[in-house]
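>>> Here's a sequence, model it:
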Amino acid sequence: MSLDTVKNALEHPDVEQPFAELGLKPDEYTRIREILGRRPTSSELAMYSVMWSEHCSYKSSKVHLRQFGDKMPENDAMLVGIGENAGVVDVGQGYAVTFKVESHNHPSYVEPYQGAATGIGGIVRDILAMGARPVAVMDPLRFGAAEHPDTRRVLPGVVAGIGGYGNCLGLPNIGGEIVFDPCYQGNPLVNALCVGVMKHEDIHLAQASGAGNLVILYGARTGGDGIGGVSVLASETFDADGPAKRPAVQVGDPFQEKLLIECTLELFREHLVAGIQDLGGAGLSCATSELASAGSGGMRVELDTVPLRDHTLSPEEILMSESQERMCAVVEPAHVARFMEICDKWDVIATVVGEVTEGDRLEIFWHGEQIVDVPPRTVAHEGPVYERPYARPQWQDTLQADAAERLPRPGTADELKATLLDLVASPNLADKSWVTDQYDRYVLGNTVLAQPEDSGMVRIDEETGLGVALATDGNGRFCKLDPYTGAQLALAEAYRNVATTGARPLAVTDCLNFGSPEDPAVMWQFAETTRGLADACQILGTPVTGGNVSFYNQTGETAIHPTPVVGVLGVIDDVERRTPVGFAEEGQIILLLGDTHEELSGSAWAQVAHDHLGGLPPRVDLERERLLAEILIAGSRDGMIDAAHDLADGGLAQALVEACLTGGHGARVVLAEDLDPTVALFSESAGRAIVAVPRSEEMRFTDMCKVRGLPCARIGVVDGDTLDFQGHFTVALDELRTAHEQTLKALFG
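Okay, here's the model as predicted:
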């Protein structure tokens, strides 16, 4: 094909173009022609197609995501909010923390290792682009049925990719989730979170300002891998026969990324960068258009100067390539020589590919011929906005009427014990060490808490002990039953997990994973989820700082459960005062905080014992969640709590098992007499936690709860090598440990 220039586009307006093959709708193609006043060149068409994809433009979700700004709670800690590569919050002592979670779902199904590895690489560069040193990663994961053959194909590759890339970067993996459910068969969710630390004055933004400043592309050479990668893969539905898109998945090189990180941080330290953007989804199309759009002028790029791994690539392919480990910086002319010296020191290829101009156009040239002449905002920030039709599905009432509270319950002590062991050994509740042992959780020496703790925690100042805690949560089963409440439960659990460690919840990031936005039922789920999350953030005072939407997670007509993954970041003044999960000392008093109700629908008990999903999820009381968090934080700060664990999946029984096994001590527990034993053990009522307190602190702690109005019941004592539910059944810790630890090894090891 001959080179398609702007001149050709003017002289040959009726050239047939494959816009539909690039994912553009007829009305979108018409709008592009209206914007340009002519047909687009093939390079312009490539840019618009990737930048207007669902993954990059948020065209189906924008109208709902605005709530996160409209309902944003007052929060003096917010330094950078939605719209940049990642949000930034003030954590005190002059430090700022940036964090974000994103998806790499479809690429990870097509090519599990590289899809997951480059998911980590991409989110790390987002954090780096804000001016921060990345300090930790997390990986919320969802897979199909644990015993399904395709899960055995996908999961080991995903875990190896996350571990291989993150370990090579030298970044600790401090937490995440692994959930199995048949709804994710064919559509695993591979979400990746990164957190970085900087001083306030080190914040950088993605903008190209200052006419005459030079645009420098640095990092890896551009290749044919990832052409139309995540921007296309994440913007369409797989057919029932599975994926056939391997060439579209990016290939990562963590050692190149490590050099890129250290090189970039040195460039920042010497104040050589006026604006910066990583190259992720949509590659150069994204970096150039977003930098120019957010700046005060235009940009001219000489595309033929881009360093290539494959010299057969066409201009369109270079613009669409999502090759990894690349950054784009705007640099004042006086700083270019020093910029190049530092890149050379780190063995990082750096090339001047363009300059900032006085105008308001993004102009791209290929061997002297102009192939792009567009208003950059129309590419990067003024794409289509759809108000997709949405409607509550007809099956929702039937689903909610089928309550799990009606299901048969264990009738004897032996049946209760067998049920507990079944839950403890179920893939979703079983020990995840088979996975987490493949990750380095303690590299860099600042990891304070990591799985199986409720939250990951890292120290960010060695002298003062200042630290941050992070937790991610999301229950697709609850969201299927009621998306509004399910989203709030996801936030509440992550908020609670942060508070149990003693950290004060501060801000939120989210990754919203859904089926096709063209399905009115899916869009209703999305609308309800965003409304629920925005309302809950407003009440809890935790603003959404940024995140990601992942649509088209479905195979044929079968969509995944609506799965909002919510990450909460908290701050703790001194990590030495952190609260762990495990019961570590005999004689500690075990207290149950919060109220237990008959809430079994959507629970792990309903899933494991009956393979059932129906009814209404647990109720949410956000003011109670706030009160519980305040009590847990105060108890940690004042030295009243030795251990704490939130109650969520599996209820009280699972929380006690995990606290006993983690700490290596048993417990004697008395169940509430006014509750059915199944409810007392397995209800998943929200707003609850167990704490272990020294005998000397019991009265002071319970008095604090009484004064503040938080229900607090003494249910047992740390003792022995069994978990003894007095009057019901006793199970040895060795038996629990065997049941808990063998499942994933047997399935995947």
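>>> drop to CA atoms for contacts and neighbour counts, all remaining ones
Will do.
>>> in the stretch 601-749 of the chain, which spans are strands?
Remark: strands assigned in the stretch 601-749 of the chain by DSSP state E, counting those that start in this stretch are 643-646, 667-669, 689-693, 712-718, 722-725, 729-732.
>>> mind checking how far the fourth one is from the chain centre?
In other words, strand 712-718. Relative to the chain's own centre, strand 712-718 is displaced by 35 Å; criterion: C-alpha atoms, centre = their mean, to the nearest Å.
>>> Would you mind giving the strands of the stretch 601-749 of the chain as JSON lines with mean neighbour count and distance to residue 254 added?
Shown next, in JSON lines, are those (neighbours: other C-alpha atoms under 10 Å; distance: least, C-alpha to C-alpha, whole Å):
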{"stretch": "strand 643-646", "mean neighbour count": "28", "distance to residue 254": "35"}
{"stretch": "strand 667-669", "mean neighbour count": "23", "distance to residue 254": "45"}
{"stretch": "strand 689-693", "mean neighbour count": "27", "distance to residue 254": "39"}
{"stretch": "strand 712-718", "mean neighbour count": "20", "distance to residue 254": "45"}
{"stretch": "strand 722-725", "mean neighbour count": "21", "distance to residue 254": "45"}
{"stretch": "strand 729-732", "mean neighbour count": "15", "distance to residue 254": "44"}
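>>> Could you also give me the structure for this second sequence? I'd like to compare it with the first:
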Amino acid sequence: MSLADSDRELVVEELGREPTPAEAALFENLWSEHCAYRSSRPLLSAFESEGENVVIGPGDDAAVVSLPGDDGTYVTMGIESHNHPSYVDPFDGAATGVGGIVRDTLSMGAYPIALADSLYFGEFDREHSKYLFEGVVEGISHYGNCIGVPTVAGSVDFHPDYEGNPLVNVACVGLTSEERLVTAEAQEPGNKLVLVGNATGRDGLGGASFASEDLSEDAETEDRPAVQVGDPYAEKLLIEANERLIEEGLIESARDLGAAGLGGASSELVAKGGLGAEIELERVHQREPNMNALEILLAESQERMCYEVAPENVERVREIAERFDLGCSVIGEVTAGNYVATFGDETVVDVDAEFLGEGAPMNNLESVEPEQPETDLPEVNLEEAFETVVSSPNTSSKRWVYRQYDHEVGVRTSVGPGDDAAIIAVREAEQGLAISSGAAPNWTDTAPYEGARAVALENATNVAAKGATPLAAVDCLNGGNPEKPEVYGAFEGIVDGLADMCATLETPVVGGNVSLYNDSTAGPIPPTPTLALVGAKDGYDAPPLSLAPEADAELLLVGDYGLESGAFDLGGSEYLARFDGSDAFPELPAEPAALVETIAEVADDDATHATHDVSHGGLAVSLAEMVTEEAGLEATLPVSHGEVAGALFHEQPGRVLIQTAEPAAVREAFDGVAPVVSLGTATDDGSLVLEADVGTELLETDAGTIDELRSTIGDELA
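Reported below is the predicted structural model:
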């Protein structure tokens, strides 16, 4: 760890002296890209974060929104990345990512009810990618299962440019209320600062600065000390202890110990309240001998919370911590002065807390707008194309992943992983909370701005297909080295694209995370804007994804403008990725907000038998996913034989398949909003037959063959 010369000059000017070693390390971590957002903060004002249901927006450990029509129930939302740690140590890196975002939820006085993981790796056929993939999934499943929080949604993508730098993005949703709500803003001088949880060790030292630099060739060995080690059983005890502390009203403010450890959490807590602190570092309960001040201050040991507690409540907090077998240290108190940390008789830190947290200068970086792709379309046999795209690791079944997660724990999961969106029962409000999370590297690699707009629309369509109306979103903006103009230009594109579409959908982006310097000797990652979006609906039921075998029900395709015009743009599609082609990215619907709203209304109609979003892999993959042994499909595409590849494999977002007993009513609902095309009816033999409307049979297969094609990941890793 070392403070940059230009930053040191600012610190010396502010302090009127050279910083102590502990101060220099603290500034280096808290002024890092990971904590201070020095390259991205100037761009983040593009996001609309206010709305009638927004209670707390960006800036706290997690955002808080109220459910529509319910004054008493609040939902918390947070998302974070653990990218570099998961490359160095995939199991612990991913596991501690889960632990960190869960503690962010606890900080708001909320109880965690659901997790979503969005994961990105190099090409699946690379052994190193498989090693990272297996380790990350094992880490998430171990930690989430042990703490009893279900992982219900997410995504997995493979792309060659993640080979040297995978991404692990984890979101958490929690429940709280106005009476229980706590923030990370210190309230009053004289209140005590109490550290509750695991003892402090030397793991994770310099984690914030490690996350703010490119991965080196030797990162897996050299940077291992910067990766934290998790203990999910201690986290489970911390969850339950936190619940008791909140229920008894013992907490004035809270912050979990994540980036920059105790120094980061405690200084940010008091700075947010315009206050200071006096901390005695030797009081911190430790698990390793002879720790020095800097180690105690900056270690990122897991499963720890910093609470502001009124003096008269300290003893009760200690009793509850002891009941749950957790360590408890009164480490200092809130003051009206500077942020001061002592170690024995020595003052190791004495700085203004606000300058420490907000004084980092912003970067002024060059950007270059990405070039648009040229059109270079492959000629591929249709049967080969279908088999290749349906069996691609990006579009095939992710059952191997989510079957390792206990997505039923907590008995709130109404719709689990494997569908367009998960639904969690919020019985306190008699509402269902739909959750969708993910990005689309092929889309944003092809066209950062339009691809990011499409990512937002895709997640909104996912929740709408299950009958929910978008409520709010959080984002995890992942990019490469921002000092490279072409990388920063692409990053600007995904920020603006995501912000524009969320604003169009009137879905506030209430919080998030930025992860830059995802660059390695293999090069930068694709710009990756993960969006975790929640929607609300009355009740907990939703139409299934699979077809029902009712012969009188019609399967309609909604929103496909290419079928109207006969022109298809294939840019960003899995089809072109598999066959080395390129093309322009497809245009998005002109009225996406009305489209999403209408999809949600129709999905909730009693005449609707099944719904499924059309996205990655195009119509071919979505139709294959709807077919079962009990219900097949005879479908006719309204295209000539020569346009079939475009019709089946283009990935224009905002499309949905609806199986309905009242097709005329669906057409009326979408009149003036989006085109509606009838594809055919279900059969009872489990077959999938595709024809062109010129009378040509294009493809015939069956559910058994499709299942074999879609089992790529599970078969390879079995």
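>>> Now the TM-score, please.
The TM-score (TM-score structural alignment, normalised by the length of the second structure) is 0.95; 702 aligned residues with a C-alpha RMSD of 1.5 Å.
>>> would you turn the strands of the stretch 601-749 of the first structure into a markdown table with distance to residue 30 of the first structure?
Output for the strands of the stretch 601-749 of the first structure, formatted as a markdown table (distance: least, C-alpha to C-alpha, whole Å):
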| stretch | distance to residue 30 of the first structure |
| --- | --- |
| strand 643-646 | 53 |
| strand 667-669 | 69 |
| strand 689-693 | 56 |
| strand 712-718 | 64 |
| strand 722-725 | 68 |
| strand 729-732 | 68 |
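>>> can you tell me how far residue 70 of the first structure sits from residue 347 of the first structure?
Shown here: residue 70 of the first structure relative to residue 347 of the first structure, a distance of 45 Å by C-alpha to C-alpha, to the nearest Å.
>>> again, but for residue 289 of the first structure
Distance from residue 289 of the first structure to residue 347 of the first structure, counting by C-alpha to C-alpha: 27 Å.
>>> for residue 376 of the first structure, same thing?
Residue 376 of the first structure is 32 Å from residue 347 of the first structure, by C-alpha to C-alpha.
>>> Neighbour count: these two, which is higher?
Using other C-alpha atoms under 10 Å as the criterion, residue 376 of the first structure and residue 347 rank with residue 376 on top: 26 against 14.
>>> my read: the more buried one touches residue 359, true?
No. With contact defined as C-alpha atoms under 8 Å, residue 376 of the first structure does not count as touching residue 359 (10.9 Å).
>>> thinking residue 92 of the second structure is in contact with residue 86, fair?
Yes. Judged on C-alpha under 8 Å, residue 92 of the second structure makes contact with residue 86 at a distance of 7.1 Å.
>>> For the equivalent of residue 186 of the first structure over in the second structure, give me its contacts.
Aligning on TM-score structural alignment places residue 186 of the first structure opposite residue 164 in the second structure. Residue 164 of the second structure makes contacts with 122, 215, 519-523, as judged by C-alpha atoms under 8 Å, 6 or more residues apart in numbering.
>>> Could you report the distance from residue 164 of the second structure to residue 569 of the second structure?
Residue 164 of the second structure sits 31 Å away from residue 569 of the second structure, going by C-alpha to C-alpha.
>>> circling back to that earlier point, would the match of residue 186 of the first structure count as being in a helix?
No. Counting by DSSP: H, G, I helix; E, B strand; the rest coil, residue 164 of the second structure is located in no helix; its state is coil.
>>> For residue 526 of the second structure, see how far away it is.
For residue 164 of the second structure relative to residue 526 of the second structure (C-alpha to C-alpha), the value is 12 Å.
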